[in-house]
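Colleague: only the shape, not the letters, is given here:
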């Protein structure tokens, strides 16, 4: 297979560019990412559909990845509870090398084809769950091994990769391939590839949570009220959804501690 993510940049002599030229050229490359994601929407839809189906039945969504890809999975998983008010074990991100690899690279952790399955087993994973491998190159042994073992155990598998025809995609039942081309800085997949993966992750969990009823209208009615900004947002949502005044909305939010419950209380009254 051709590993496009490792190809030389279309730009050269980066150090000779002015600061403005560097920024403009990076931005020009970034503009191509949403178009590449758009082409993958049919694949994303299939992955979102099976994930929704499994999670409606009580299953969980697992991400496995290494380096930037692993960190992006952890980021998306960690944002689901505050955004959608779901338990912390509904969406779980696992990175090669363990939690210490979130901040500091763990040498050769991604080359261990057996470790991902061992990591998944710590969560008593079973056939009700979904495993999504995230790997820009599509060649990461940690991810390939994890997906293959998940398949062998009757677990639905997907992936998010940035090359066509990769081993990771071949190991996934529901592959998502977003080919963004060479990076501005050759091989730096934290750039366009990472942006593409983040966009797909946003689409996946947001669409799934909508399917699971965690959104009302266009509002995050189950969000966790962890700071004053979010509390104020909750008050505004209640006012907009019910037409009540600010004081009533605030009192109900204080009473129930949840936007959805506060709205339901007004509707029942």
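Modeller: Happy to help now that I have it. As the structure is a prediction and not an experimental result, all values here were calculated from the model.
Colleague: C-alpha from now on. contacts and neighbour counts both.
Modeller: Noted.
Colleague: the nearest residue to residue 179 once chain neighbours are set aside and residue 47: what is the separation?
Modeller: Excluding its sequence neighbours, the residue lying closest to residue 179 (Cα to Cα, 6 or more residues apart in numbering) is residue 162, at 4.6 Å. Residue 162 is 16 Å from residue 47, where distance means Cα to Cα, to the nearest Å.
Colleague: which one's more surrounded, these two?
Modeller: residue 162 (29 against 24; other Cα atoms under 10 Å).
Colleague: so the residue nearest to residue 179 sits against residue 139, correct?
Modeller: No - judged on Cα atoms under 8 Å, residue 162 makes no contact with residue 139 at a distance of 10.4 Å.
Colleague: ok, and here's another one to check against it:
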């Protein structure tokens, strides 16, 4: 690992030649510049597609064995990890412990800047120990500049416990060495405001996390076609979405879909299985459990056995 104190050479710290006159631009010119620069995030994702795919495969395999996915970072990177983890339970009905976000400074750092807490390797290691990380788990370290001691400490500690380690950064390999099982480099270039990695680096990191978590959940069978059939029906919006999913995939009207949803215990996946196969809730539950919650696999098994 390069000297963590030397950061001026990093891609994320360099001066963007396209924004040298930033303070002289009109509001429209500012928007146009941001739009042009943000286009680089798409290219960065495309260049990292193989590493992202490998991350999805490794994480899916780990979660199928009962492992957990942890995101760990400081500042903006930590907040993005916590955000992605927090969105998994309502979107995919995952237990809260399956995907977790860890940020330097804890919950207070979500609302108030705490960048001074990112400088201790031992704090990252301690965070890993507190969660009792094992060889079944996946730890994704997020550090835009690639040098955050808190993240390096966490990755090293996770490796020592046999966990699968991933690192997401926005600097080239030759600028910072990171020792992780998968090393994802999202090269979106210098920021419009030099060093402000909440901009393009933050955007491209959010994109990568979206791809990772959604890709894993798709592989785990929490999506049927492109419908979130494991949606947690916890409010009126999500209840409406659940009804629309059932209506879209069946010939039922809204009243019939509502009755079916209630019979299934407000579980869309089970409701669809009951409708398509005629099984009772208990049998449907057993079928889904036998096929690790994969609706398509459960359906195919009833066709084969019929």
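Modeller: Noted; the coordinates are in hand. As the structure is a prediction and not an experimental result, all values here were calculated from the model.
Colleague: could you quantify their similarity as a TM-score?
Modeller: TM-score of the superposed chains, computed with TM-score structural alignment, normalised by the length of the first structure, equals 0.96; 269 aligned residues with a Cα RMSD of 1.4 Å.
Colleague: contacting residues for whatever residue of the first structure lines up with residue 188 of the second structure?
Modeller: Correspondence of residue 188 of the second structure to the first structure, assessed by TM-score structural alignment: residue 180. For residue 180 of the first structure, the contacting residues are 5, 32, 33, 36, 162, 192, 193, 196, by Cα atoms under 8 Å, 6 or more residues apart in numbering.
Colleague: same question, residue 140 of the first structure
Modeller: Neighbours of residue 140 of the first structure in contact, by Cα under 8 Å, 6+ apart: 66, 110, 111, 168.
Colleague: could you tell me which of those residues belong to helices?
Modeller: Judged by DSSP state H, the subset of the contacts of residue 140 of the first structure located in helices is residue 168.
Colleague: okay, helices next: where are they in the second structure?
Modeller: Under DSSP H, the second structure gives helices at 27-47, 49-64, 75-92, 121-130, 149-160, 200-219, 236-249, 254-263, 268-277, 281-290, 295-305.
Colleague: return the set of buried residues in the first one.
Modeller: What that stands for is helix 27-47 of the second structure. The neighbour-count check on helix 27-47 of the second structure (16 or more other Cα atoms under 10 Å) flags 30, 33, 34, 37, 38, 40, 41, 44, 45 as buried.
Colleague: related to what we said a few turns ago, rebuild the helices of the second structure as a markdown table, extending it with distance to residue 228 of the second structure.
Modeller: Below are the helices of the second structure laid out as a markdown table (distance: least, Cα to Cα, whole Å):
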| stretch | distance to residue 228 of the second structure |
| --- | --- |
| helix 27-47 | 24 |
| helix 49-64 | 17 |
| helix 75-92 | 7 |
| helix 121-130 | 31 |
| helix 149-160 | 32 |
| helix 200-219 | 9 |
| helix 236-249 | 8 |
| helix 254-263 | 15 |
| helix 268-277 | 9 |
| helix 281-290 | 16 |
| helix 295-305 | 11 |
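Colleague: and among those helices, the most buried is which?
Modeller: Highest mean neighbour count of the helices of the second structure: helix 149-160, a mean of 24 (counted as mean count of other Cα atoms under 10 Å).
Colleague: what's residue 248 of the second structure aligned with over in the first structure?
Modeller: Match for residue 248 of the second structure (TM-score structural alignment): residue 240.
Colleague: residue contacts, its match?
Modeller: With Cα under 8 Å, 6+ apart, residue 240 of the first structure has no contacts at all.
Colleague: any idea how far residue 221 of the first structure is from it?
Modeller: 12 Å.
Colleague: got it, and residue 70 of the first structure?
Modeller: Distance from residue 70 of the first structure to residue 221 of the first structure, by Cα to Cα: 29 Å.
Colleague: could you find the closest non-adjacent residue to the residue nearest in space to the middle of the first structure?
Modeller: With distances taken as Cα atoms, centre = their mean, the first structure has residue 201 as the residue nearest its mean C-alpha position (2.9 Å). Closest residue to residue 201 of the first structure apart from its sequence neighbours, by Cα to Cα, 6+ apart: residue 76 at 6.7 Å.
Colleague: which part of the first structure lines up with stretch 123-142 of the second structure?
Modeller: Residue span in the first structure matched to stretch 123-142 of the second structure, by TM-score structural alignment: 115-134.
Colleague: how long is that stretch end to end?
Modeller: By Cα to Cα, the extent of stretch 115-134 of the first structure from end to end equals 15 Å.
Colleague: gap between that stretch and the chain center?
Modeller: Computed by Cα atoms, centre = their mean, to the nearest Å, the separation of stretch 115-134 of the first structure from the middle of its chain amounts to 16 Å.
Colleague: who's in contact with it?
Modeller: 51, 54-55, 57-66, 69-70, 73, 94, 96, 142-147, 149-150, 153-161, 168, 172, 197.
Colleague: report the contact partners of residue 211 of the first structure.
Modeller: residue 52.
Colleague: and it, what pairs with it in the second structure?
Modeller: By TM-score structural alignment, residue 211 of the first structure lines up with residue 219.
Colleague: could you do residue 199 of the first structure as well?
Modeller: Residue 199 of the first structure maps onto residue 207 in the second structure, by TM-score structural alignment.
Colleague: that match - nearest residue in space that isn't next to it in sequence?
Modeller: residue 45 (7.8 Å).
Colleague: what's the counterpart of that neighbour in the first structure?
Modeller: Checking TM-score structural alignment: residue 45 of the second structure goes with residue 37.
Colleague: now its match: how far from residue 205 of the first structure?
Modeller: The value you get for residue 37 of the first structure to residue 205 of the first structure, if Cα to Cα is used, is 15 Å.
Colleague: before we move on, back to that, ok, the contacts of residue 140 of the first structure vs residue 103 of the first structure, which is closest?
Modeller: residue 66 (11.9 Å; Cα to Cα).
Colleague: thinking again about what came up before, relative to residue 113 of the second structure, which of the helices of the second structure is closest?
Modeller: helix 75-92 (6.8 Å).
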